[in-house]
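Engineer: Give me coordinates for this.
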Amino acid sequence: MLLNQKNPGLAVVLSFFFVGLGQIYNGQIGKGIGFIIAYTVSLLLCFVLVGFITSPILWIWGMIDAYKVAQKTHGM
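Structural biologist: Model (predicted):
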């Protein structure tokens, strides 16, 4: 296993527990920080009900993105 290969399962689990962490694990620091900022704003929008729609979408999107990027580096 090469050092730059990432485990897709681990990327998903990291994103499951903390949005953006899977992207950071995959080496996409800027994208991970972007997900963290977007999710924080989305949580704040829960006060006006919009966040109840956007937060789950960002959470799921983050997990899918982390998996797909890790899968590409894993060579699957």
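Engineer: CA atoms for contacts and neighbours, from now on please.
Structural biologist: Will do.
Engineer: next one: the lengthiest helix in the chain to chain centre, how far?
Structural biologist: Using DSSP state H to define each element, the chain has its longest helix at helix 51-74. Taking the mean of its C-alpha atoms, helix 51-74 sits 5 Å from the chain's own mean (Cα atoms, centre = their mean, to the nearest Å).
Engineer: Second input sequence below; structure requested for side-by-side comparison:
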Amino acid sequence: MRNPLLAAILSIIVAGLGQIYNGQIGKGVIFIILQIINGALTLVLIGWILMPIVGLWATIDAYLVAKRNNERHGLR
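Structural biologist: Coordinates of the predicted model:
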């Protein structure tokens, strides 16, 4: 059982960490790489636009995947 709220909080701390917590290692690594790239892009300002978008996407995805996995296994 994965806690959806914890998955979301982990992704707020580091985009991709919630996915890794959910067992989606590849997706988590992709989100982490995207945020590293966004960090580099902040030097040309576009990263400031993309970073919160990727972070929000990772947070929502981590929450929904944990919730869906719990429902699939008959957990609340």
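Engineer: ok, back up a step: against structure 2, where does the longest helix of structure 1 fall?
Structural biologist: Aligning helix 51-74 of structure 1 against structure 2 (TM-score structural alignment) gives residues 47-70.
Engineer: Give me the residues contacting the matching stretch.
Structural biologist: If you take Cα atoms under 8 Å, 6 or more residues apart in numbering as the criterion, stretch 47-70 of structure 2 is touched by 1-12, 14-16, 18-19, 22, 31, 34-35, 37-42, 76.
Engineer: And it, what's buried?
Structural biologist: Residues 47, 50-51, 54-55, 57-70 are the ones in stretch 47-70 of structure 2 that count as buried (16 or more other Cα atoms under 10 Å).
Engineer: Can you tell me, leaving aside adjacent residues, what's nearest to residue 33 of structure 1?
Structural biologist: Leaving aside its sequence neighbours, residue 33 of structure 1 sits nearest to residue 20 (Cα to Cα, 6 or more residues apart in numbering; 6.4 Å).
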